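A.B. asks: give me a 3D structure for the following:
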Amino acid sequence: MYAFDYQRPSAIDEAVSLLRSLEEPKLLAGGQTLLPTLKQRLAQPGTLVDLSRIPGLAAIERAGEGVKIGAMARHASVATSEVVRALIPALADLAAMIGDPAVRNRGTIGGSLANNDPTADYPAAALALGATIVTNARRIAAEDFFTGLFETALGEDEVILGVEFPKPERAAYRKFRNPASRYAMAGVFVARTVGGVRVAVTGVGQEGVFRWSAAEAALASSFTPAALDGVALDEGNLMSDLHSNAAYRAQLAKVMAKRAVEAAAG
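C.D. replies: The predicted structure is shown next:
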């Protein structure tokens, strides 16, 4: 690990000021990706700006007909939240599938979204549910937030404060996990909303999370697993690595989509 300075602000304004004034700052939320990266010397920030002391960032509450989750809410808190389980049980189920108990009790939803790992779970939920990411400066629709592999629309001095998820009519998430890391080799979040059916896929795309428009069109006509029989992903845009090739991931995504539809419909 390279040497770095450490700051622990007690207010958002203070954190933003540090981001604007320091050289090579890096925000620290749960640290489940950042700290291993630092240990392997794959990153060299000048200063870590720890958000854990800022009050109010871990709240989970009802917001209209949906749910607002603070950026520093732990995965375990989302998984067990009575509010989330009552309004969007699929989101609670997703949080319960992340990593292992140690990861779920340290990792945060804001950190996951900001990192935008191509195999992470929350980006699929945000995209499928039409979530809004709330920062210190603006509100960003999930459609505009994820811009590429480990890339988001966040500015250099922008901090995620929370995420607003509208309540769907029906929703479910299913994933095929890497047995070692428990990251999604293929994860599909299906949501039927007042605006139509939305299907988001993670763990598969070369550019990260994406909406599967062909599956959405098929499910709009018939919200059943059988509706996806004739639908296939374009393998040219999918990942191939030591775990599986693009064709295998395409098939996994289709199977996970069918399972998600079955769970949502049932």
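
A.B. asks: alpha carbons only for contacts and neighbour counts from here, please
C.D. replies: Fine.

A.B. asks: helices or strands up against the longest helix anywhere in the chain?
C.D. replies: Criterion DSSP state H: the longest helix present in the chain is helix 246-265. Packing contacts for helix 246-265, counted by 3 or more C-alpha pairs under 8 Å, 6 or more residues apart in numbering; DSSP states H and E, involve strand 170-177, strand 184-193.

A.B. asks: now do the contacts for R174.
C.D. replies: When contacts are counted by C-alpha atoms under 8 Å, 6 or more residues apart in numbering, R174 touches L94, G187, V188, F189, M256, A257, R259, A260.

A.B. asks: neighbour-wise, which of the residues you listed leads?
C.D. replies: V188 (35 neighbours; other C-alpha atoms under 10 Å).

A.B. asks: now do the contacts for it.
C.D. replies: Contacts of V188 by C-alpha under 8 Å, 6+ apart are A124, Y173, R174, K175, V199, A200, V201, T202, A253, M256, A257, A260.

A.B. asks: burial of the second one, as a residue count?
C.D. replies: When you say that, I think you mean Y173. By other C-alpha under 10 Å, neighbour count at Y173 equals 30.

A.B. asks: kindly provide the distance from the nearest residue to V261 once chain neighbours are set aside to Y173.
C.D. replies: Of all residues not flanking V261 in the chain, P225 sits nearest, at 5.8 Å (C-alpha to C-alpha, 6 or more residues apart in numbering). For P225, the distance to Y173 equals 14 Å [C-alpha to C-alpha, to the nearest Å].

A.B. asks: please provide the structure for the following sequence as well, for comparison with the first:
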Amino acid sequence: MKPFKFNYLRPTSVEETLQYLEEYGEEAKILSGGQSLIPVLNMRLSTPKYLIDIGKVEGLNYIREEDGYIAIGALTRHVDVEKSQIIREKCPLLSEAIHWVGHAQIRNRGTIGGSIAHADPSAELPCVITALRGEIVIASTSGEEIVSPEEFFLTYLLTSLQPDQMVKEVRFPVLNPSSGSAFVEVARRHGDFGIVEVAAVVDLDEKGEISFARIAVGGASPVPCAVEPAEEFLIGKSPTDEVLKEASDMAAESVEPDGDMHASADYRRELTGVMTLRALKLAVDRSKECTRI
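C.D. replies: From the prediction side, this is the model:
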């Protein structure tokens, strides 16, 4: 199929983009990398009257460290994140997860802001930013605001983003050098959206006990799910097999999976526990390597 007829707009600045959004509101859609939007348009699941192509907007393509975060502009492409030395050093969880995003051709075109705004609960970046408790910078003609992933992701493919707003920047916290992280995923084939994916971060203190823990699950709930009960349970405990297994069981209990043609709800729940255990063990081993415990 082909998309419904639309008016094509190509701003060159954030200000111009926001003016278009204020003027056309719900009748407009933003096009950045197009890897998610173009298929939706072709299937006519969305029929905007105005398509705002922000590919030439200046000042939205960057990766920089500031105030304890890795700040990434909305137009930064996946491949730029994949090649970034600062992300490999400061936020290895994101560096590991980005390799799971589609195929090389998709990563060459897809953008960080587009992936976050599309809000597919099986996508890798929403899972990572949920695990790390990152921040999303939203802009409109009225100014900017910062929202948490919990505030931003509402349900499947739906966010708190208003018709006159756009994602301007995404912020991932810099990880402690002694922490270990892991991103694991099960998909029908590499490059597909994950059936279930888990992002985990663990930091061990000088006694070898867990002093910091972050866990998020994607693909098993309408939005990426931060597993706070399991995180709290792990703090102060030695990372034995029994402790990690109990935390993974808590993760499986916390999700609300739906069944579909790819996997039943029961399978997704079971897989959540298995993948959480795998991610936690990897994260613990990597933290031990960093701290030489």
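
A.B. asks: okay if I get the helices and strands packed on helix 246-265 of the first structure as TSV plus distance to V163 of the first structure?
C.D. replies: As requested, those are exported to TSV (distance: least, C-alpha to C-alpha, whole Å):
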stretch	distance to V163 of the first structure
strand 170-177	18
strand 184-193	17
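
A.B. asks: please identify the deepest-packed of the ones you listed.
C.D. replies: Of all these, strand 184-193 carries the top mean neighbour count, a mean of 28, counting by mean count of other C-alpha atoms under 10 Å.

A.B. asks: tell me which strands and helices the helix or strand just after that strand is in contact with?
C.D. replies: Sequence-wise, the next helix or strand downstream of strand 184-193 of the first structure (DSSP states H and E) is strand 196-202. Judged by 3+ C-alpha pairs under 8 Å, 6+ apart, the packing partners of strand 196-202 of the first structure are helix 122-129, strand 184-193, strand 210-211, helix 213-221.

A.B. asks: now the helices: where do they sit in the second structure?
C.D. replies: So, for the second structure - with DSSP H - the helices run 14-24, 37-42, 78-83, 85-90, 92-98, 104-109, 112-118, 124-132, 149-152, 228-234, 241-254, 265-291.

A.B. asks: just tell me the aligned range of the third one in the first structure.
C.D. replies: Okay, so that is helix 78-83 of the second structure. With TM-score structural alignment applied, helix 78-83 of the second structure matches the range 75-80 in the first structure.

A.B. asks: what range in the second structure does stretch 153-160 of the first structure sit on?
C.D. replies: So stretch 153-160 of the first structure sits over residues 160-167 in the second structure, by TM-score structural alignment.

A.B. asks: out of the contacts of V188 of the first structure, who's nearest R74 of the first structure?
C.D. replies: A124 (17.3 Å; C-alpha to C-alpha).

A.B. asks: list the contacts of the closest one.
C.D. replies: A124 of the first structure touches G187, V188, F189, A200, V201, T202, V209, F210, counting by C-alpha under 8 Å, 6+ apart.

A.B. asks: between those residues, which sits nearest G110 of the first structure?
C.D. replies: Among those, and counting by C-alpha to C-alpha, the member closest to G110 of the first structure is V209, at 16.0 Å.

A.B. asks: list the residues that contact the residue lying closest to I98 of the first structure once chain neighbours are set aside.
C.D. replies: Spatially, and ignoring its direct neighbours in sequence, I98 of the first structure is nearest to R104 (6.4 Å; C-alpha to C-alpha, 6+ apart). R104 of the first structure makes contact with R74, H75, A76, A95, A96, I98, according to C-alpha under 8 Å, 6+ apart.

A.B. asks: so which of those residues hold up in the second structure?
C.D. replies: Among the contacts of R104 of the first structure, the contacts conserved in the second structure (both residues aligned by TM-score structural alignment, their matches' C-alpha atoms under 8 Å) are R74, H75, A76, I98.

A.B. asks: and the third one, how many neighbours?
C.D. replies: Residues near A76 of the first structure, counting by other C-alpha under 10 Å, number 22.

A.B. asks: so who does it touch?
C.D. replies: So A76 of the first structure contacts A95, A96, P101, R104, N105 (C-alpha under 8 Å, 6+ apart).

A.B. asks: PyMOL command to pick out the buried ones of the residues you listed?
C.D. replies: Of the contacts of A76 of the first structure, the buried ones can be selected in PyMOL as follows, counting by 16 or more other C-alpha atoms under 10 Å:
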select buried, resi 95+96+104
